[in-house]
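Q: here is my input, please return the structure:
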Amino acid sequence: MVYQAESNRYESMKYNRCGRSGLLLPAISLGLWHNFGGVDTFENGRAMLRRAFDLGITHFDLANNYGPPAGSAEEMFGVMMQNDFAPYRDEMIISTKAGYYMWEGPYGEWGSKKYLVASLNQSLKRMKLDYVDIFYHHRPDPNTPMEETIGALDLIVRQGKALYAGISNYSAEQAAEAIKIADRLGTPIVIHQPSYSMFNRWIEDGLQDVLADNGVGSIVFSPLAQGLLSNKYLNGIPEDSRAARPSVFLQESQITPELVEKLRKLNDIASNRGQSLAQLALAWVLRGGRVTSALIGASRVSQIEDSVAALNNLEFSTEELNAIEEILKS
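A: This is a model prediction of the structure:
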């Protein structure tokens, strides 16, 4: 059946301005890091992407190495673009990144101009696109001069292969340097993609100030702390959870009795607000307007629906914020 997007898709989604740019992003964006690759069921991924767009999620975030295997998430998204989303391309913000390992030899990762240009060319072919809306350098390169890396982003935008340039995983000091170089070149950095959650608050120590002072937006990944901030771990470790499988990102040893107690207390606050724990966590990272968009992952449609419903209650009382702080400090 030919896909036709819901006519009311823009009625309830909240859109935030990305820094001082003209770009508006949905408060909830969808990342294709896992569950959209070659080892996953295509129809499930398709159902999630369709439902996300029908709910007003216009921003889909990818990277050259997303899958698994690397490149397969972009390939899957390319099929979606060709078969379902082609009529809606101008309504969508599509991003990809380069920085991590993709191919053998000295030009297959990090931040050289050679790697970044070659990687984006490959990504465009996989996604069947002429351009992406945002192209990010995925991680700082300790060996390539920042001028070369940011210069490559400038070149890519001037070539029309990307509309906006972004950075990801840069510290406050690195971001400040990148922003300064980009401004001098005339292609500003409009967005930074860092990790951020109740359990991972490093961006509050300088980075958010750098972005605010320079008019740069932010889209935060892992706002649910790899799924910890959900109802999944309130009663132990489910067999189908990420913590139950070998992972470099979430270990079974992290699910301590002390952590579970914190999750239960946070869940009580969420329940009193009429929210799930995941909805509370998403609303919390969006509090105060310092974060442009929360980037979620999903393995089923219901998780996307639950995340978007977080937007129904984004306001916190002083008492709620203080109670959350006490739980997080305990």
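
Q: please make it C-alpha for all contacts and neighbour counts, starting now.
A: Will do.

Q: would you say Gly274 is within a strand?
A: No: per DSSP: H, G, I helix; E, B strand; the rest coil, Gly274 lies outside any strand segment and is coil.

Q: what is the burial count for it?
A: Using other C-alpha atoms under 10 Å, Gly274 has 14 other residues around it.

Q: and Arg17, how many neighbours does it have?
A: 17.

Q: same check, this time on Ala310
A: For Ala310, using other C-alpha under 10 Å, the count is 22.

Q: one more: the one 10 residues further on?
A: Applying other C-alpha under 10 Å, we find 15 residues neighbouring Glu320.

Q: ok, now Asp209?
A: Neighbourhood size, Asp209 [other C-alpha under 10 Å]: 15.

Q: so how far is Asn200 from it?
A: To Asn200, Asp209 is 17 Å away according to C-alpha to C-alpha, to the nearest Å.

Q: for Ile150, same thing?
A: Ile150 sits 27 Å away from Asn200, going by C-alpha to C-alpha.

Q: for the two, indicate the residue with more neighbours.
A: Ile150 (29 against 13).

Q: please enumerate the helices of the stretch 101-250 of the chain.
A: 113-127, 146-158, 172-185, 207-214 (DSSP state H, counting those that start in this stretch).

Q: who wins for proximity to Phe60 among those?
A: Comparing these against Phe60 with C-alpha to C-alpha, the closest turns out to be helix 113-127 (11.9 Å).

Q: off-centre distance for the closest one?
A: Relative to its chain's centre, helix 113-127 lies at 20 Å (C-alpha atoms, centre = their mean, to the nearest Å).

Q: buried stuff in it?
A: Residues 113, 115-117, 119-121, 123-124, 126-127 are the ones in helix 113-127 that count as buried (16 or more other C-alpha atoms under 10 Å).

Q: for His138, what are its contacts?
A: If you count contacts by C-alpha atoms under 8 Å, 6 or more residues apart in numbering, His138 has them with 97-100, 167-169.

Q: check Lys114 too.
A: Counting by C-alpha under 8 Å, 6+ apart, Lys114 touches Tyr107.

Q: again, only this time at 10 Å
A: 106-108, 148-149, 152 (C-alpha atoms under 10 Å, 6 or more residues apart in numbering).

Q: how about those in JSON lines, adding distance to Arg139?
A: JSON lines is the format used below for those (distance: C-alpha to C-alpha, whole Å):
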{"residue": "Pro106", "distance to Arg139": "17"}
{"residue": "Tyr107", "distance to Arg139": "15"}
{"residue": "Gly108", "distance to Arg139": "14"}
{"residue": "Glu148", "distance to Arg139": "14"}
{"residue": "Thr149", "distance to Arg139": "11"}
{"residue": "Ala152", "distance to Arg139": "14"}
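
Q: by neighbours, which of those residues wins?
A: Among the contacts of Lys114, the one with the most neighbours (other C-alpha under 10 Å) is Thr149, at 24 neighbours.

Q: compare with the first, here's sequence two:
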Amino acid sequence: MTYLPNANRYQDMEYRRCGNSGLKLPAVSLGLWHNFGGIDSLENARNILRLAFDKGITHFDLANNYGPPAGSAEETFGHIFKDDFKSYRDELIISSKAGWGMWPGPYGDWGSKKYLVASLDQSLKRMGLDYVDIFYHHRPDPETPIEETMGALDLIVRQGKALYVGISSYSASETEKAVAVLKELGTPCLIHQPKYSMFDRWVEGGLLDVLEDKGVGCIPFSPLAQGLLTNKYLKGIPEGSRAAAHRGNGAIDEDAITEQNIAKAAKLNEIALQRGQNLAQMALSWILKDKRITSVLIGASKPEQVTDSIGCLANTSFSDEELKQINHILA
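A: All right, here's what the predicted structure looks like:
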């Protein structure tokens, strides 16, 4: 059946400007890290993507190694894009990344120009695209000069294979350097994608200040601490959950599900309920309350989770008292 998107899809979504750029992103973006691989249901993936676009989510975030197996999330996306979204290409922001191990030998990992250019060519082929909107270096490479890695990102923009570039998981000082090198080359750094949640607040130790100062956007991943900040683990590890099912591969570590963390989540849940939200919605709202955040990346294993997550936008402001209580629990 031909997909016709919801005609009112832009009505209820909030769009935020990305740093000092001309680009706006939806406050909630969809990441394809899990549930879109070769081992997953294509039909379910299609239903999630359709619903997301129907709700005004215009940004789909991928990486070369998403799956499993690596590369298969981009292939899945490519199938669905061709069938459902090709005629809406200009309404979409599609991102990919390279920086983790992708193929054997010395040219399939880290941050060399050789790897980044080759990886993006492969990603474009898998997705059936001429270009991506944003291409990221996925993690800092301690051995490759930052000038080479940023030079590769600059080259990729000049080749027309990406419109914008970003970095992921760089520290505050690494970010400052990367931003400066890109600026000198004439291709600004659009955005940074760090891990950030109520349980992992490292970005507050300087990175957010650097991004604000340099006019760079921010799109956190794992805002729900891979499920810890949902009602999923309030009673321990359920059978069939990601933690029980596939250890490793970015799934939550079982040792993160401690009695202490579950107790914190339960107390946070009480505040969420007082706010008229569930725990996941409050965890997303809590990140979006900061004006330096452009968008927050959600994952979804079923369409209803997308609808539920977008519910966070109904209330992204917190009273001083609520923030005090939250900080007390997290301390």
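
Q: output the helices of the stretch 101-250 of the first structure in CSV; the columns should cover distance to Gln303 of the first structure.
A: Converted to CSV, these look like this (distance: least, C-alpha to C-alpha, whole Å):
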stretch, distance to Gln303 of the first structure
helix 113-127, 25
helix 146-158, 34
helix 172-185, 32
helix 207-214, 28
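
Q: surely Ser29 of the first structure is within a strand?
A: Yes: counting by three-state DSSP, Ser29 of the first structure is located in a strand.

Q: that one pairs with which position in the second structure?
A: Matched to the second structure by TM-score structural alignment, Ser29 of the first structure sits across from Ser29.

Q: state the number of residues packed around its match.
A: Neighbour count of Ser29 of the second structure, defined by other C-alpha under 10 Å: 26.

Q: if we can go back for a sec, of all the buried residues of helix 113-127 of the first structure, which comes closest to Ile156 of the first structure?
A: Using C-alpha to C-alpha, Val117 is the member of those that sits closest to Ile156 of the first structure, with 7.1 Å.

Q: the closest one and Tyr131 of the first structure: what is the separation?
A: Applying C-alpha to C-alpha to Val117 of the first structure and Tyr131 of the first structure gives a distance of 12 Å.

Q: could you single out the nearest of the contacts of Lys114 of the first structure to His137 of the first structure?
A: Comparing the contacts of Lys114 of the first structure against His137 of the first structure with C-alpha to C-alpha places Thr149 closest, at 7.8 Å.

Q: that closest one - nearest residue in space that isn't next to it in sequence?
A: Excluding its sequence neighbours, the residue lying closest to Thr149 of the first structure (C-alpha to C-alpha, 6 or more residues apart in numbering) is Gly111, at 5.4 Å.

Q: what distance separates the start and the end of stretch 194-201 of the second structure?
A: 10 Å.

Q: where in the first structure does it fall?
A: The counterpart of stretch 194-201 of the second structure in the first structure, using TM-score structural alignment, spans residues 194-201.

Q: just say helix, strand or coil for the residue nearest to the spatial centre of the first structure.
A: Centroid-nearest residue in the first structure: Leu295, 3.4 Å away (criterion: C-alpha atoms, centre = their mean). Three-state assignment for Leu295 of the first structure (three-state DSSP): strand.

Q: the second structure: which residue goes with that one?
A: In the second structure, Leu295 of the first structure lands on Leu297 (TM-score structural alignment).

Q: touching, Arg292 of the second structure and His192? I think so.
A: No: here Arg292 of the second structure lies out of contact with His192, judged by C-alpha atoms under 10 Å, at a distance of 11.1 Å.

Q: more neighbours, the two?
A: Neighbours per residue, other C-alpha under 10 Å: of Arg292 of the second structure and His192, the larger number sits with His192, 27 against 21.

Q: what about the nearest residue to Gly67 of the first structure once chain neighbours are set aside, how many neighbours?
A: Leaving aside its sequence neighbours, Gly67 of the first structure sits nearest to Gly37 (C-alpha to C-alpha, 6+ apart; 3.9 Å). Using other C-alpha under 10 Å, Gly37 of the first structure has 23 neighbouring residues.

Q: next one: Gly37 of the first structure from Arg46 of the first structure, what distance?
A: Gly37 of the first structure sits 11 Å away from Arg46 of the first structure, taking C-alpha to C-alpha as the criterion.

Q: now which residue in the second structure aligns to Leu328 of the first structure?
A: In the second structure, Leu328 of the first structure lands on Leu330 (TM-score structural alignment).

Q: quick check: that match touching Ala265?
A: Yes: using C-alpha under 10 Å as the test, Leu330 of the second structure is close enough to Ala265 to be in contact (9.1 Å).

Q: shared neighbours, the two?
A: Shared contacts of Leu330 of the second structure and Ala265 (C-alpha under 10 Å, 6+ apart): 198-199.

Q: between the two, which is the more surrounded one?
A: Taking other C-alpha under 10 Å, Leu330 of the second structure and Ala265 do not tie; Ala265 has more neighbours (22 against 15).

Q: residue contacts, the more buried one?
A: By C-alpha under 10 Å, 6+ apart, the contact list for Ala265 of the second structure reads 198-199, 228-231, 233-234, 259, 279, 329-330.

Q: go ahead and report the secondary structure state at it.
A: Quick answer, by three-state DSSP: Ala265 of the second structure is helix.

Q: which neighbours do Arg292 and His192 of the second structure share?
A: Common neighbours of Arg292 of the second structure and His192 (C-alpha under 10 Å, 6+ apart) are 19, 208, 211, 216-219.

Q: between the residues you listed, which is nearest Gly240 of the second structure?
A: The shortest gap between Gly240 of the second structure and any of those belongs to Ile219, at 29.1 Å (C-alpha to C-alpha).

Q: my guess is that closest one meets Gln193, correct?
A: Yes: assessed by C-alpha under 10 Å, Ile219 of the second structure is found in contact with Gln193 at 4.9 Å.

Q: overlap of the contact sets of the two?
A: What both Ile219 of the second structure and Gln193 touch, as defined by C-alpha under 10 Å, 6+ apart, is the set 168, 295-297.

Q: out of the residues you listed, who has the most neighbours?
A: Most neighbours among those, by other C-alpha under 10 Å: Ser295, with 29 neighbours.

Q: what sits closest to that residue if chain neighbours are left out?
A: Distances taken as C-alpha to C-alpha, 6+ apart place Ala27 nearest to Ser295 of the second structure, at 4.2 Å, with adjacent residues excluded.

Q: what subset of the contacts of Ala265 of the second structure is buried?
A: Looks like the contacts of Ala265 of the second structure have 198-199, 228-230, 233-234, 279 buried, using 16+ other C-alpha under 10 Å.
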